[in-house]
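A.B. asks: fold the stuff below for me.
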Amino acid sequence: MKPPTAAQRRIIEAADPQTGRLSGSETQLTGLVRARLAFRHPRPPHACFLTPAGHRVREEGPALAPTPTPTPTVPEQPPPAASGAFAARTGTETAPPGAEGPARAREVRSAWEGLVELRRMTNPDGATDRPCAWERTHLVRAAALALEAAGCRPAGPGRAGYRVAETPQPEAVAVREPTPQGLRECGAALERAGWQVGEHAEPRGGGRYVLASPRRK
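C.D. replies: From the prediction side, this is the model:
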């Protein structure tokens, strides 16, 4: 995804701090929607609001705005790594994690707040206590974000923690954690995030796992 232009950043930074509603010309708003930094509400007046990616851009702040075009004597620098798309950690990554500590916590918090706002704007009754359509079509990513936002620890190279994986069942993911307490904490976190969960035994005595699916009511 291309980093937003300076004009797009100004519109994003001016968004309503509570709702993420955007103001701008039709051309500007359409550009943000095409860049997946905003979405249009399905009901009139079809206002535009920040997506989770748009909320992350606003969280980054002006410090990460594109630098001025360099003079011919200075080689152009590549865009900063922070301009890449946020990805919730599923615990199945093979590469070492990127940002950690407070920086990662800010990214996760911003992404979760954006997702809650997406629920409010796209669930027919405006409910924020249950998943929206986007989550039901991105099950692993949505469950991983709910877990990480709740403070659960994802697995990683040389590190124990939760792992989120697809299952053959429609609208369901499997969450595995090496300790019974950790597995219970993962299940409780997903329940608080609006998921239906159940603990199951692996075939042939292979331990236990949580099966989770987005709650509809």
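A.B. asks: every contact and neighbour count from this point should use C-alpha atoms.
C.D. replies: Will do.
A.B. asks: can you pull out the helices in this protein?
C.D. replies: 6-13, 26-34, 52-60, 101-122, 133-137, 139-149, 180-192 (DSSP state H).
A.B. asks: put together JSON lines for those, with mean neighbour count on each row.
C.D. replies: Formatted as JSON lines, those follow (neighbours: other C-alpha atoms under 10 Å):
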{"stretch": "helix 6-13", "mean neighbour count": "18"}
{"stretch": "helix 26-34", "mean neighbour count": "15"}
{"stretch": "helix 52-60", "mean neighbour count": "23"}
{"stretch": "helix 101-122", "mean neighbour count": "19"}
{"stretch": "helix 133-137", "mean neighbour count": "15"}
{"stretch": "helix 139-149", "mean neighbour count": "24"}
{"stretch": "helix 180-192", "mean neighbour count": "18"}
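A.B. asks: format the ones you listed as a markdown table; extra columns: distance to residue 161.
C.D. replies: Putting the helices of the chain into a markdown table (distance: least, C-alpha to C-alpha, whole Å) gives the following:
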| stretch | distance to residue 161 |
| --- | --- |
| helix 6-13 | 35 |
| helix 26-34 | 36 |
| helix 52-60 | 25 |
| helix 101-122 | 16 |
| helix 133-137 | 22 |
| helix 139-149 | 11 |
| helix 180-192 | 8 |
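A.B. asks: to residue 85, which of the ones you listed lies closest?
C.D. replies: Comparison of the helices of the chain against residue 85 by C-alpha to C-alpha identifies helix 52-60 as nearest, at 7.2 Å.
A.B. asks: who does that closest one touch, helix- and strand-wise?
C.D. replies: Counting contacts by 3 or more C-alpha pairs under 8 Å, 6 or more residues apart in numbering; DSSP states H and E, helix 52-60 is packed against helix 6-13, helix 101-122.
A.B. asks: kindly reformat the ones you listed as JSON lines containing distance to residue 32.
C.D. replies: Listed next are these as JSON lines, based on distance: least, C-alpha to C-alpha, whole Å:
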{"stretch": "helix 6-13", "distance to residue 32": "7"}
{"stretch": "helix 101-122", "distance to residue 32": "15"}
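A.B. asks: of all the ones you listed, which lies closest to residue 201?
C.D. replies: Distance to residue 201, taken as C-alpha to C-alpha, is lowest for helix 101-122 among the helices and strands packed on helix 52-60, at 30.2 Å.
A.B. asks: so residue 3 sits against residue 85, correct?
C.D. replies: No: with contacts counted by C-alpha atoms under 8 Å, residue 3 stays clear of residue 85, the gap being 9.5 Å.
A.B. asks: who has more neighbours out of these two?
C.D. replies: Neighbour comparison, residue 3 and residue 85: the larger count goes to residue 3, with 18 against 12 (by other C-alpha atoms under 10 Å).
A.B. asks: and this one, so I can compare the two:
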Amino acid sequence: MTRPPTVAQRRLIEAADPVTGRLRATRTQLDALVRRGLAFRHPRPPHDHFLTPAGHRTREAEPRSQETAGGPAPAGGFAARVGGEEDAPRSGPARLREVRGAWQGLLELRRMTSPDGATDRPCGWERTHLVRAAALALEAAGHRPADPDGDGYRVRATPQPEAVAVYAPDEPALAACTATLERAGWQAGAYTEPRTGVRYLLASPRRA
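C.D. replies: Predicted coordinates:
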């Protein structure tokens, strides 16, 4: 059985970039994480170190329940707005820069983890963070997340594997969300809830 990371290693893992998993530590510390299978050294210059899928799972072992429910990321990390949050970050130039930076970081993560360096398909991180990944694609494209009582998109987890539900205030907004997600490498189709008649998207990361 693999030994759990030490307290110091846990701190390094938790301090990794919330989107790309990039690590900052001494060479000795990074080598120790690599030996445990929690990090890898990228083969391309500048040969930075990043969390492996096992490293990401280690970091999120405790806060994972919030992600499943579509809730916020752990304190201190960037979180795309999923819509309807009571304490959502305010819109403005600073938020716009954060979102754009997170999206560019995600594209770089796709490039680094794809065998052919492609950025048009979701990566492993997105497949384990469906709600946040879909919300980031929408927010980065300029869609407005819903306020607690207002219009805008809402992204929610579903019982289906690798699928999220996206709600929008009307059909044009739903169509716009569909186009954005498809450009971002997702498959999306419109459905109607049988009991309520509410229209929504069922979206999942494209594999090829």
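A.B. asks: mind checking the helices of structure 1 for the one nearest to residue 42 of structure 1?
C.D. replies: Minimum separation from residue 42 of structure 1 across those (C-alpha to C-alpha) falls at helix 101-122, 7.6 Å.
A.B. asks: what range does that closest one cover in structure 2?
C.D. replies: Against structure 2, the aligned range for helix 101-122 of structure 1 is residues 92-113 (TM-score structural alignment).
A.B. asks: which residues sit against that stretch?
C.D. replies: With C-alpha atoms under 8 Å, 6 or more residues apart in numbering as the contact definition, stretch 92-113 of structure 2 has outside contacts at 19-20, 42, 78, 80, 89, 117-123, 136-137, 139-140.
A.B. asks: in strands, which of those residues appear?
C.D. replies: In strands, judged by DSSP state E, none of the contacts of stretch 92-113 of structure 2 are found.
A.B. asks: which among those residues end up buried?
C.D. replies: 19-20, 78, 80, 119-123, 136-137, 139-140 (16 or more other C-alpha atoms under 10 Å).
A.B. asks: just to confirm, what residue in structure 2 is aligned with residue 131 of structure 1?
C.D. replies: Alignment note (TM-score structural alignment): residue 131 of structure 1 maps to residue 122 of structure 2.
A.B. asks: that match contacts residue 186, correct?
C.D. replies: Yes: counting by C-alpha under 8 Å, residue 186 is a contact partner of residue 122 of structure 2 at 7.4 Å.
A.B. asks: mind listing the shared neighbours of those two?
C.D. replies: By C-alpha under 8 Å, 6+ apart, residue 122 of structure 2 and residue 186 have these common neighbours: 205-206.
A.B. asks: wait, what's in contact with the one residue sitting closest to the centre of structure 2?
C.D. replies: Centroid check for structure 2 by C-alpha atoms, centre = their mean gives residue 133 as the closest residue, at 3.2 Å. Taking C-alpha under 8 Å, 6+ apart, we find residue 133 of structure 2 in contact with 80, 126.
A.B. asks: under the alignment, what does it map to in structure 1?
C.D. replies: Here residue 133 of structure 2 is matched to residue 142 in structure 1, going by TM-score structural alignment.
A.B. asks: what of residue 181 of structure 2?
C.D. replies: With TM-score structural alignment as the criterion, the equivalent of residue 181 of structure 2 in structure 1 is residue 190.
A.B. asks: so what's its match up against?
C.D. replies: Neighbour list for residue 190 of structure 1: 143, 146-147, 196-197, 212 [criterion: C-alpha under 8 Å, 6+ apart].
A.B. asks: same question for residue 198 of structure 2.
C.D. replies: By C-alpha under 8 Å, 6+ apart, the contact set of residue 198 of structure 2 is residue 192.
A.B. asks: roughly how far apart are it and residue 192 of structure 2?
C.D. replies: 6 Å (C-alpha to C-alpha, to the nearest Å).
A.B. asks: same deal with residue 67 of structure 2?
C.D. replies: Distance of residue 67 of structure 2 to residue 192 of structure 2, computed by C-alpha to C-alpha: 25 Å.
A.B. asks: show me which of the two is the more surrounded one.
C.D. replies: Under the criterion of other C-alpha under 10 Å, the comparison of residue 67 of structure 2 against residue 192 puts residue 67 first, with 19 against 11.
A.B. asks: so that one touches residue 126, yeah?
C.D. replies: No: with contacts counted by C-alpha under 8 Å, residue 67 of structure 2 stays clear of residue 126, the gap being 11.8 Å.
A.B. asks: residue 84 of structure 1 -> structure 2?
C.D. replies: With TM-score structural alignment as the criterion, residue 84 of structure 1 matches residue 76.
A.B. asks: if I look at its match, how far off is residue 82 of structure 2?
C.D. replies: Noted for residue 76 of structure 2: a distance of 17 Å to residue 82 of structure 2, by C-alpha to C-alpha.
A.B. asks: okay, these two: which has more neighbours?
C.D. replies: Neighbours around residue 76 of structure 2 and residue 82, counted as other C-alpha under 10 Å, are more numerous at residue 82. The numbers are 28 against 9.
A.B. asks: aligned to residue 167 of structure 1, what sits in structure 2?
C.D. replies: In structure 2, the residue matched to residue 167 of structure 1 (TM-score structural alignment) is residue 158.
A.B. asks: distance of that match from residue 175 of structure 2?
C.D. replies: The value you get for residue 158 of structure 2 to residue 175 of structure 2, if C-alpha to C-alpha is used, is 20 Å.
A.B. asks: just residue 137 of structure 2 next, same as before
C.D. replies: Using C-alpha to C-alpha, residue 137 of structure 2 is found at 15 Å from residue 175 of structure 2.
A.B. asks: equivalent analysis for residue 26 of structure 2, please.
C.D. replies: 48 Å.
A.B. asks: fine by me, we can end here.
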